[in-house]
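Asks: no sequence on this one, just coordinates:
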């Protein structure tokens, strides 16, 4: 199934770049993005009481106009860079749109900082859009699309669209690994993973029933190596146990995706495994032109959340740092990772990330 999916994606991208899109005509390539702070482009800015925000001055310092946009980075997200490579605009945040805005025909970003697979993940951020919330908003979008262009054309648009999904990091970082939250006390690691797997299968199925067919799930990276987790080590090393749990998550979700590909008619679910790419970037930063991978460019206080607040000190040589703050890659690191992600996913070779989910 990998070759048909890759061919469809690349063909659609070529058509999209050549097409003359108007606001009333759906584009040839439509992307819907679901995720957390790694792919958010500003939804949480519209949540009045959300504590998961990145509207502080240093965020966006290397983005257009040098102003914060709601991206948890000094510049672009991986999603932004993938959109650039596909020759399409990065989809706007859902909450920034008028419900009847024609731009929804070109794609929407539902990602929300603090979001998780589980609805109680990130609860202490007060407001955030969980994966279930994001799917609720997507369901609203499907209804508007069908009202605009008709049931048949709407279904075709939804079936042909590409769905990028990145979820699960917060379920560990801002849930299971937090000693003051109940899930870490209530469940063993295996039980928690089963909970995530079952919930995610339910969510994929719901997206499928709403019209999604070409879904790409971005597996988790080595969370034990992000600065917020390293800070828990007396020697500032990666937390091996956390990385082991991440590898188990990735393995289980890959197997679950294989089952769904057999169970759901015409679905093309792909697991994009970039764990080793991220780990190599962290372990061998100089190979990619970086100098620092064990701490963040923005000098953050991990005891109060690890975000780059207004009074923080920011490094000048931002292109030399893999991490921007305690959780998120820098713009330069996102570019490297997006290049690797894109080349694997859109390669005709049978690499692990490009392989169909029902293969080895």
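Replies: Ah, there it is. Note that the structure is a prediction, hence the values are computed from the model and not measured.
Asks: Every contact and neighbour count from this point should use C-alpha atoms.
Replies: OK.
Asks: And the helix of greatest length in the chain, what's buried?
Replies: If you go by DSSP state H, the chain has its longest helix at helix 240-263. Neighbour-count burial for helix 240-263 flags 242-243, 245-247, 249-250, 253-258, 260-261 (criterion: 16 or more other C-alpha atoms under 10 Å).
Asks: Repeat that for stretch 306-323.
Replies: Within stretch 306-323, the residues that count as buried by 16+ other C-alpha under 10 Å are 306, 307, 308, 309, 314, 318, 319, 320, 321, 322, 323.
Asks: Quick check, the first one in contact with residue 328.
Replies: No - taking C-alpha atoms under 8 Å as the definition, residue 306 is not a contact partner of residue 328, at 9.7 Å.
Asks: related to what we said a few turns ago, closest to residue 334 among the buried residues of stretch 306-323?
Replies: Nearest to residue 334 among the buried residues of stretch 306-323 is residue 322, at 8.5 Å by C-alpha to C-alpha.
Asks: Whichever strand or helix holds residue 202: what's the following helix or strand?
Replies: Following DSSP states H and E, one finds residue 202 within helix 189-209. Next in sequence after helix 189-209, counting helices and strands by DSSP H and E, comes strand 214-218.
Asks: That following strand: what's the following helix or strand?
Replies: Going down the chain from strand 214-218, the next helix or strand is helix 227-230, by DSSP H and E.
Asks: name the helices or strands packed onto that following helix?
Replies: Here helix 227-230 touches strand 292-296, going by 3 or more C-alpha pairs under 8 Å, 6 or more residues apart in numbering; DSSP states H and E.
Asks: which other residues reach the strand it packs on?
Replies: Under the criterion C-alpha atoms under 8 Å, 6 or more residues apart in numbering, residues 225-227, 230, 236-237, 281-283, 285, 320-326 lie in contact with strand 292-296.
Asks: Buried members of the residues you listed into ChimeraX, please.
Replies: To isolate the buried subset of those in ChimeraX, counting by 16+ other C-alpha under 10 Å, use the following:
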select :225,226,227,230,237,281,282,285,320,321,322,323,324,325,326
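Asks: counting contacts, what elements does the helix holding residue 202 pack onto?
Replies: So helix 189-209, by 3+ C-alpha pairs under 8 Å, 6+ apart, packs with helix 131-149, helix 240-263.
Asks: Check it against this one:
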């Protein structure tokens, strides 16, 4: 199960509520509160449901880091959607319009969803590393 990402940074919020395009840290703080409770709930479920294995994906801080340090992840535009959207980047892609040519350099596909590039980073880290998905990565879960 994955945490809620930095919802205060998604274009559907920043374009409406923050004309400067910066993240709404109040929204991000609410996501952190939820994520902490999610972590506690999964620990409780793991201890009470014998034989169960719950993996928590710490996607919030990875996502936030990619937005504030885009070059580390090979991104050029961490705030604007790749496709042309209704409402100045605040919703879904407009059908039949060609998306950007450099989707791999964007964090957001549309006003809500991440690009394949970001999902690939998350999947790779969660499969192979122990920093993102805990208490085991996906590879360890399958092997055990």
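Replies: Perfect, thanks for sending it. Everything numeric here is computed off the predicted structure, so don't read it as measured data.
Asks: TM between them?
Replies: TM-score of the superposed chains, computed with TM-score structural alignment, normalised by the length of structure 2, equals 0.83; 135 aligned residues with a C-alpha RMSD of 2.1 Å.
Asks: Ok, which of the helices and strands packed on helix 189-209 of structure 1 comes nearest residue 9 of structure 1?
Replies: Nearest to residue 9 of structure 1 among those is helix 240-263 (17.8 Å), distances taken as C-alpha to C-alpha.
Asks: compared with structure 2, how much does the closest one deviate?
Replies: Mean deviation of helix 240-263 of structure 1 relative to structure 2 after superposition (mean C-alpha distance after the TM-score superposition for structure 1): 0.9 Å.
Asks: which residues touch the corresponding residue of structure 1 for residue 19 of structure 2?
Replies: Matched across to structure 1, residue 19 of structure 2 falls on residue 234, judged by TM-score structural alignment. Counting by C-alpha under 8 Å, 6+ apart, residue 234 of structure 1 touches no other residue.
Asks: re earlier: mind checking what helix or strand follows the longest helix of structure 1 in sequence?
Replies: Per DSSP H and E, the first helix or strand lying C-terminal to helix 240-263 of structure 1 is strand 268-272.
Asks: farthest residue from the center of structure 2?
Replies: residue 50 (30.1 Å; C-alpha atoms, centre = their mean).
Asks: show me the contacts for that one.
Replies: Counting by C-alpha under 8 Å, 6+ apart, residue 50 of structure 2 touches no other residue.
Asks: any idea how far residue 123 of structure 2 is from it?
Replies: Distance, residue 50 of structure 2 to residue 123 of structure 2, by C-alpha to C-alpha, to the nearest Å: 27 Å.
Asks: Next: residue 92 of structure 2.
Replies: When residue 92 of structure 2 is compared with residue 123 of structure 2 (using C-alpha to C-alpha), they lie 24 Å apart.
Asks: now swap in residue 51 of structure 2 and tell me
Replies: From residue 51 of structure 2 over to residue 123 of structure 2 the distance is 25 Å, taken as C-alpha to C-alpha.
Asks: Between these two, point out the one with more neighbours.
Replies: More neighbours surround residue 123 than the other of residue 51 of structure 2 and residue 123, with 16 against 8 (other C-alpha atoms under 10 Å).
Asks: ok, the corresponding residue of structure 1 for that one - contacts?
Replies: Matched to structure 1 by TM-score structural alignment, residue 123 of structure 2 sits across from residue 338. By C-alpha under 8 Å, 6+ apart, the residues touching residue 338 of structure 1 are 78, 79, 81, 82.
Asks: before we move on, what about residue 239 of structure 1?
Replies: 224, 225, 229, 230, 233.
Asks: likewise residue 140 of structure 1?
Replies: No contacts exist for residue 140 of structure 1 under C-alpha under 8 Å, 6+ apart.
Asks: Map it across to structure 2 for me.
Replies: Under TM-score structural alignment, residue 140 of structure 1 pairs with no residue in structure 2.
Asks: Distance check, residue 140 of structure 1 against residue 133 of structure 1.
Replies: Taken as C-alpha to C-alpha, the span from residue 140 of structure 1 to residue 133 of structure 1 is 11 Å.
Asks: cool, and residue 315 of structure 1?
Replies: Separation of residue 315 of structure 1 from residue 133 of structure 1 (C-alpha to C-alpha) stands at 36 Å.
Asks: And residue 9 of structure 1, by the same measure?
Replies: 27 Å.
Asks: between those two, who's got more neighbours?
Replies: Between residue 9 of structure 1 and residue 133, residue 9 has the larger neighbour count (other C-alpha under 10 Å), namely 20 against 15.
Asks: Work out for me the element that one sits within.
Replies: Residue 9 of structure 1 belongs to helix 2-18, assigned by DSSP H and E.
Asks: other SSEs contacting that helix?
Replies: Counting by 3+ C-alpha pairs under 8 Å, 6+ apart, helix 2-18 of structure 1 packs on helix 78-86.
Asks: Report the buried residues of the helix it packs on.
Replies: Those would be 78, 79, 80, 81, 82, 83, 86, for helix 78-86 of structure 1 by 16+ other C-alpha under 10 Å.
Asks: Show where it falls in structure 2, residue numbers please.
Replies: Going by TM-score structural alignment: helix 78-86 of structure 1 matches no residues.
Asks: Give me the next element, helix or strand, following that helix.
Replies: Next helix or strand after helix 78-86 of structure 1 toward the C-terminus (DSSP H and E): strand 107-109.
Asks: what range in structure 2 matches that next one?
Replies: Going by TM-score structural alignment, strand 107-109 of structure 1 lines up with nothing in structure 2.
Asks: Also stretch 271-291 of structure 1?
Replies: With TM-score structural alignment as the criterion, stretch 271-291 of structure 1 aligns to 56-76.
Asks: Mind listing residues that contact the matching stretch?
Replies: Counting by C-alpha under 8 Å, 6+ apart, residues outside stretch 56-76 of structure 2 touching it are 1-6, 9, 32, 39, 42, 77-79, 104-107, 122, 126, 132-135.
Asks: dump the residue contacts of the counterpart of residue 260 of structure 1 in structure 2.
Replies: Counting by TM-score structural alignment, residue 260 of structure 1 lines up with residue 45 in structure 2. Residues near residue 45 of structure 2 by C-alpha under 8 Å, 6+ apart: 52, 54.
Asks: Residue 107 of structure 2 belongs to a helix?
Replies: No - counting by DSSP: H, G, I helix; E, B strand; the rest coil, residue 107 of structure 2 is not part of a helix but strand.
Asks: Now do the same for it: its match in structure 1.
Replies: For residue 107 of structure 2, the aligned position in structure 1 is residue 322, judged by TM-score structural alignment.
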